[in-house]
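In: Okay, sequence plus prediction incoming.
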Amino acid sequence: MSDANKRKSLSGFQYRKMSKAKKEKEENIVRKTTKLDTYFKIKGIATRDLKYLLEQCDTPTLQVDEKTEEILSYKINDDMNVDDIKDQIYVKTVPISMDFDKKESSQKCKIKNIETNNVDTLETVKCNVKDTNVQYYCWFSNDPAKWVLNESEFEYYSKNQVTTNLVDIQFNKTFRRIGKYNRKLPREAFFRKLLNGEFKHRNWLLYSQSQNSLFCFYYLLFAQRKTKFSRPGSGYIDWKNCLLDVNNHEKFIKHTESVRKWHSRQLDNQYCIQNFLKIEISKEEEYWTKLLHQLIETISFLLTKGLAFRGDNETVGSKFNGNYLSCLELLSKFDPIHANHIDKYSNKGRGNVSYLSNRICDEFIDLMSKTVLQCIVKEIKIAKYFSIIVDSTPDVTKVDQLTVAVRYICKDGLPVERFIGFLPSVGHKAKKMKLELMKIFKNLDIDMINCRGQLFDNANNMSGIYNGLQARIKQKSNTAEFVPCLAHFLNLVGTFAAELTSMGNKFFLRAQNLYTFLFASTSRNTLSKELDQIPNAQLLKNLCPTRWSSRYSVCKSIKNGYVGILAALEIIYNDSNQQNAVKHEAKSIYNKIKSLNFVFILVVWTPLLEKFDKTSKSLQLINIDLSCVVSLYDSLICYIQEQRNNFEIFLSEAIKISGINKFSWEETRTKRKNIFFDEELSGEVIFSNSDKMKNEAYTKLCDKFGFFSDMENIEASELRNKALKLMEYYVNDLEVEFVEEIVQFKKYIIHFPNETKNMQGMLKYLNNNPSLNTTFPNVEIALKLFICMPCSNASGERSFFVLKRVKNYLRSSLSNEKTSALSILCIENEIVKNISLTSLVERNKQLEEVISQIPKLTNYFSSSRQLANISNNETTNENVDILTSKKKNETMYENEV
């Protein structure tokens, strides 16, 4: 390129100079251009001087300075005066609160809480005065003598007919001096008597209380020449000839024509283009609302099932677009409206409103999760007392997730446990965990002072009495009792008891080896599945160390399928096609389980672990309380003690199953351990710690509230002492009257049904009987305090199961907020089902944007085309006549007014 054709670069100063000149030129053009709002008139009631309204207050509460006076000044129309305005508005006492937000040049002012007197119709008008946003109330009077009939009033009264209520007329006070006599307004003037004796009410005849005169409603609006029934400010006052004149006026052709004009305008309003626009707007709103309902139901379905939403792409019609779009495609096959929406709006790209994008889906997920949390918080505030359940586990990305659940009492008196959310990367320090817990409860507006229980695992950072999390929670609420997880302790006791002896260890080791051997090969697996043909037989179960009921499942499956297992092993080690190592292993396992030793341990452990399993499942129930826990523990201990004397029964059953009469004891010397002077026997330490835990954690709590479960058998003096101790401990919750209430409640509990004599039954019975609830309020509080204490961490463990489904290896990139939101909606699916879809749609911000786009030119032209189609082709003969008369009436109205 030659130097002559090169673009010459200007200096920075020259560019700034050109930019400044361009900006000044644009500002000059804008300054000279006429404002758009000057071409329009403000509709509504006549404009008022706002300062005048304030001066009419009997007790004004606002001081207007010079600046405020300048802001509140509002120009009155040239064709009006203040007296005309004053007659149209009544202000009795106006306590006005003004809110000013001064931000540079913008100021806002609002008038609130205006009380009025003797006014029938209210219209709210928002006016923009300079930089001030003023909102006040405008009134249309029902007194015809005060009508100004400007443009706004004429428009209002031509759409809304005004009638006179005869009850409001005091006819004894309507006297007028006419000639020599005082005459009053006859009531008969408001009725027309027909020839057959019937009476018709003249709804067009209006009475003015201010002028004590009569007016014709239609004549006031449409009469070209003012007559005695339409004279402004005075009206008709000749009571002597009232009946005759009213009757003649009603038959006057001008009156009939005015009636026709008024009804003609009603018909015009019905078929005007504004009404068609409103119809179109309502149809669009209904369309989008129905669509959003379908989307919310689809999202709710996927959430409650814990399924993924998105796929590899977001293309409608693709095989890899995910569950969300696939469900919408399925719905479109049975809903033509939904199918039309997908065909019209799908795959349009960004910038097009379709409500099919992942952004809208995420907004609804966030909105629904917040709504569920609001419902939970509302229930907690009603219940007041609650307990917290905290546990932690790593997710698929190795991030430690701290789960938080809350236990409280519902309105029906039953305890519930609700999931609050996950707190990621909190760490294992008690101080940091406490800060995060305080933060989440503060954000939810839940007062931790009302916390009455806390349940964690037995780690030192959680259960430590000095620096653990439970000690730090007690600093906030000193009555937040710590309760260890009962199900975890029962699992520890059962696991330790199973592994306490060498025979027990060998038994479960051989059971696990048996499962591994049979399921390691497909051929052996097929052979083991033939066990289903044996009555009551089950597939072999894997021994999972973290699953509480796995040991019972292993024992039960081996016991029921013992004969088939031996047959399968015998087939394997006699099969010549098998490798020698496989045959040798099968023979070894066969010899180990084909012994009285193995079968005897199997027979002993199966019923014991069955009781452990049933007790563990009962402890995991939400509606269990500590009194039931103590009963379950006592019954389990009694059952185990009874089994000590059933050796002969177990032995005979083992001999029957195995077919062997003698034990094959191994010829090995028993290993002994030297015990020093400061040591105890192994095995006793564990049981003593377990007893210590039981005594310190549960027995003390049950001693505080235990008198509720045995109230009928306790003397009144002892009952008073126990109630007094409980009241002294919960000094901020129970009143002094609690002691006498509990004594009186003891006499009343005799009449309770037997199924309601436990603590939960008592609380439910009190809630269902309001009279008892008010008689024993402190008893109800004490029952709530006890029942709201958690017993196990099963709710936290269930949340971990949901976490593994929500955040799996395919969804490992989920954010912490979305993970918590999806988990809340999946766990608390009962609350999700009760959420109002309409409230969700109204709260969605995107819906407001869609509705705001509806009244634009596109819909305007579509409505215009609809009106044209009605007038040209698609109307019946009746509609054509209506539209024709509409045009005639319009022409007549223009000529008359």
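Out: It's in.

In: rest of the way, CA atoms for contacts and neighbours
Out: Will do.

In: what helix or strand is Asn732 on?
Out: Asn732 belongs to no helix or strand when elements are defined using DSSP states H and E.

In: Looking at the chain, which helix is longest?
Out: helix 273-305 (DSSP state H).

In: In it, which residues are buried?
Out: Within helix 273-305, the residues scored as buried using 16 or more other Cα atoms under 10 Å are 273, 276-277, 280-281, 284-285, 288-296, 298-304.

In: now stretch 253-265
Out: Lys254, His255, Ser258, Val259, Lys261, Trp262, Ser264, Arg265.

In: is it true that Ile824 touches Phe419?
Out: Yes - taking Cα atoms under 8 Å as the definition, Ile824 is a contact partner of Phe419 at 6.4 Å.

In: Of the two, which one has the most company?
Out: The neighbour count for Ile824 versus Phe419, taken as other Cα atoms under 10 Å, is higher for Ile824 (27 against 23).

In: what sits against that one?
Out: Applying Cα atoms under 8 Å, 6 or more residues apart in numbering to Ile824 gives the contacts Ser369, Val372, Phe419, Ile420, Gly421.

In: Secondary structure element holding it?
Out: Going by DSSP H and E, Ile824 is in helix 816-827.

In: okay, now Thr93: neighbour count?
Out: Residues lying near Thr93 (other Cα under 10 Å) number 15.

In: Is it within a helix or a strand, and which one?
Out: With DSSP H and E as criterion, Thr93 is part of no helix or strand.

In: How about Gly317?
Out: Short version, using DSSP H and E: Gly317 is in no helix or strand.

In: next, the one to line up against it:
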Amino acid sequence: MLFKFFTPIPRFSESNNSTIGNESTIEASPILSTTEGPSEEPSSTPSSSDPPSSNKVFKKGEYLELDPGKRTPILDYHPNDQDEVRRAYLVNGPTRPNMTDYPPRKIGKRNRSFNNSWYKDNDWLEYSIEKEAVFCLPCYLCYNGRSNSAFVIEGFRCWNLKNKLNTHVGELNSNHRNCVKACANLMKKNQSIESSFVKHSTKAEADYLVRVKASLEAVKFLVRGGIAFRAHNEGENSIYKGHFLEFIEALGTNNEKIADAFKSGGGNCKMTSPIIQKELANACAVETVKKIVEEIGDGFFSGLVDESGDCSGKEQMAVVVRFIDDRGFIVERFIGIVHVEDTSAKALKDALETLLSGFGLCISKIRGQGYDGASNMKGQFGGLKTLIQKENPQAYYVHCFAHQLQLALVSMARKHEDVDWFFLEVSRIVNFLRSSNKRQSLLRKKQVAHFANLIEDELVETGTGLNQELSIARAGDTWWGSHFRTLSRLIDLFTPIIEVLEDLKSDRYSKGEPKSLLFVMQTFGFVFMLHLMVEVLSLTNDLSQALQKGDQDIVTAMQLVQVSKKRIQQMRDNGWDAFYEKVVDSCGNLEIDVPDMESRYVKGNKSKRLAPLLTNLNYFKNDCFLHVIDFIMKELGDRFTPENVELLNCVACLNPYSSFQDFDIKSLVRLARFYPNDFENVSDKELSSQLETYIECVKMDDNFSKLKGISDLCRTLVRTKKHKTFGFVYTLLKLALSLPVATASVERVFSGMKYVKNELRNRMANSWLNDCLVAFVEKEVFITVDDLDIIKRFQAMSKRRMHLRLD
């Protein structure tokens, strides 16, 4: 008798397609792999019974590339290998494809669509995209020659004959029902033939469970903290055997039951080997992402993607999904990191598709894309966003707002001659001070003395957290807020820096550079540009911080941009006098000469004969103050112009601010037409009628009177349970909130990656890095995962010495 089964295998890249009858090969999805290649420490060689890994290649007849939910019989098994069938079925489980994701012309003949509602009454149905037919999974697994061949061999295609399904099920003792019972028994490990031959005492099984739980506790503790598992020497005579083994010993010291269990476990049954550690970590990661996918459900989501190199020189692509949960809150979750050898748009798209399909997510459910400004991401002809929009036109792209803001500031610095000179001098100052530990130590001493004098003269406030030790960090073009932080520190430490440079003038090794920097810093032009840039960047820094919040919606983001533009315009119109007085007061405190504003402006040491015919006032006010502000206003206007103005204007009509003053039914109906799949069978009249009822209802409800944005509106609809009454409005709100604002969540993942994979752990394999990073970044979800679910997945990964009774 032969056993056959269906299993959902993640979709792989086109270059790795494999079909029955050819010799091509594919690789398994990294997130589902359980054994590793090179790790940060040496490990033993895996046995032949180890589960599939990202390094293993499956050959002809073993696995077949499938889309999510598309099923095809792919492998014959002998009864002696029934555990392999059971294990694959337990790990992957039956999933029901959403037939609306596939065009009706691809499903059946004569354009007859397979009714997705049939799955609700007949959970044994499995759809095969290869044969465009459905099969009976229990009869296919336990085929005995008596089952209806239409549901086992040829496949059922008579979509209009639903009564045939009931006929196949039959009475209580029908062959189908017997096959269902046989499959249920097949899934019970304790009834397998192998379990019958290998019997263990109750105490041995109890000790085994104790060891598994103790090892799991150690793994959970280490992955949550991003801590290394192994040590260079884990022998019996080692002083410190590594965090994992030391944690196990610490548990045994305080719990005799755990200590006795590990003493009784011999050989490979101690559950402490590197392979066991990695399998447990993989089970933790998969169950964590499974929780996230359950949060998404059948809803849509947006994808945030960015790439960065790790400490070992590998290019890594991190993927974050943004969606609306059941409470109406905006949620951004990290689901995985993938090593990409090629950073072309095609390679990134294939890696993204493989990762998403591995968890049952498909590109057709994406409603928004959020990337940085790299050409391989946002390119109009061959970028990642273009490739995805070819498959799913509803996946609208939004350039990361925080990146746009930073790029606007960098562009302004490069175009304006005086600003460019100023930042070059600031870079010289920072590099000179940070290039020597001696100079940094001297700066700290001068800083302490300076603040002591200010406190003694009562020029600064004192209290908890005030007047802390400061340091100057280098600014970077892609480091959000770094320019503002560096310049603010430069103002606070201006006097200590001057004193440090004065002391270093006598240093025979660097006396020339301190003298040059002193000359630059003690000029009115440098102080003027320092205060000007701090004033301008302070107005945009609040915007930058707000854009990096994970729960920020695109309507509020656009409003923040407009507010920042308005504040900068007010500074241009009415801020000169107050700004000039501040600069003059600062120069007076620093004993820097202020030039006569009515005299002729001379730049540096140039001859007056060659100097332009303008006064100092004209130069510093018009060529510097007003010109810089005009530059930044132009850049903000150019970079924050939406790619699709009509879409964002329609989204703005949902804003509840000022008693829904922006509400417009025609615009919201137009917004629904941007998403035809989500409003496929909804007429304009039906949608307009619900919108009219909705606006009258919420205006009369006090719960909606003081809302500040569409995110508050969405949460209030759910809290008042009006989202069930106004389903179309709630869908529009979720679509609007799903549009990404910034890739700050992805940047935080890369910050965590530097903590997990550091210089001492630079040999981590790709899947091992992913497993550790998922649990480390998504601690909030990871702590809600049930230990029983993790142990079940761990037990199903490969053959174990004992079968735990976990049901």
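Out: Yes, it's here. Given the structure is predicted, the values throughout are model-derived calculations rather than measurements.

In: And the TM-score between these chains?
Out: TM-score for the superposed chains, counting by TM-score structural alignment, normalised by the length of structure 2: 0.66, backed by 583 aligned residues with a Cα RMSD of 3.7 Å.

In: Tell me the counterpart of Thr495 of structure 2 in structure 1.
Out: Aligning on TM-score structural alignment places Thr495 of structure 2 opposite Val563 in structure 1.

In: so its match is in which element?
Out: helix 562-573.

In: so what does that helix touch, helix or strand wise?
Out: For helix 562-573 of structure 1, the packing partners by 3 or more Cα pairs under 8 Å, 6 or more residues apart in numbering; DSSP states H and E come out as helix 522-529, helix 580-593.

In: export the ones you listed to CSV and tack on distance to Glu66 of structure 1?
Out: Below are those laid out as CSV (distance: least, Cα to Cα, whole Å):
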stretch, distance to Glu66 of structure 1
helix 522-529, 95
helix 580-593, 103
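
In: got these as a markdown table, with mean neighbour count and distance to Phe507 of structure 1 columns?
Out: Listed next are these as a markdown table, based on neighbours: other Cα atoms under 10 Å; distance: least, Cα to Cα, whole Å:
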| stretch | mean neighbour count | distance to Phe507 of structure 1 |
| --- | --- | --- |
| helix 522-529 | 15 | 20 |
| helix 580-593 | 16 | 9 |
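
In: now the helices for the stretch 1-150 of structure 1?
Out: Applying DSSP state H, counting those that start in this stretch to the stretch 1-150 of structure 1 gives helices spanning 12-32, 50-55, 66-72, 82-86.

In: highest average neighbour count across those?
Out: The highest mean neighbour count among the helices of the stretch 1-150 of structure 1, using mean count of other Cα atoms under 10 Å, belongs to helix 50-55: a mean of 16.

In: Please name every helix or strand in contact with it.
Out: Going by 3+ Cα pairs under 8 Å, 6+ apart, helix 50-55 of structure 1 lies up against helix 66-72.

In: by contact count, what packs against the helix it packs on?
Out: helix 50-55.

In: whereabouts in structure 2 does the helix it packs on align?
Out: Alignment of helix 50-55 of structure 1 against structure 2: no match, by TM-score structural alignment.

In: Quick one: closest of the helices and strands packed on helix 562-573 of structure 1 to Ile622 of structure 1.
Out: Set against Ile622 of structure 1 and scored by Cα to Cα, those come closest in helix 522-529, at 36.6 Å.

In: can you pull the contacts of the residue sitting nearest the centre point of structure 2?
Out: Geometric centre of structure 2, nearest residue: Val320, 2.4 Å, by Cα atoms, centre = their mean. Counting by Cα under 8 Å, 6+ apart, Val320 of structure 2 makes contact with Gly303, Leu304, Val305, Glu332, Arg333, Phe334, Ile335, Gly336, Ser745, Val746.

In: The fourth one corresponds to which position in structure 1?
Out: Spelled out, that is Glu332 of structure 2. Looks like Glu332 of structure 2 aligns to Glu417 there (TM-score structural alignment).

In: I'd say that match and Ser795 touch.
Out: Yes - Glu417 of structure 1 is in contact with Ser795 according to Cα under 8 Å; the separation is 7.1 Å.

In: before we move on, back to that, got the helices of the stretch 1-150 of structure 1 as TSV, with distance to Pro336 of structure 1 columns?
Out: Converted to TSV, the helices of the stretch 1-150 of structure 1 look like this (distance: least, Cα to Cα, whole Å):
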stretch	distance to Pro336 of structure 1
helix 12-32	50
helix 50-55	54
helix 66-72	55
helix 82-86	56
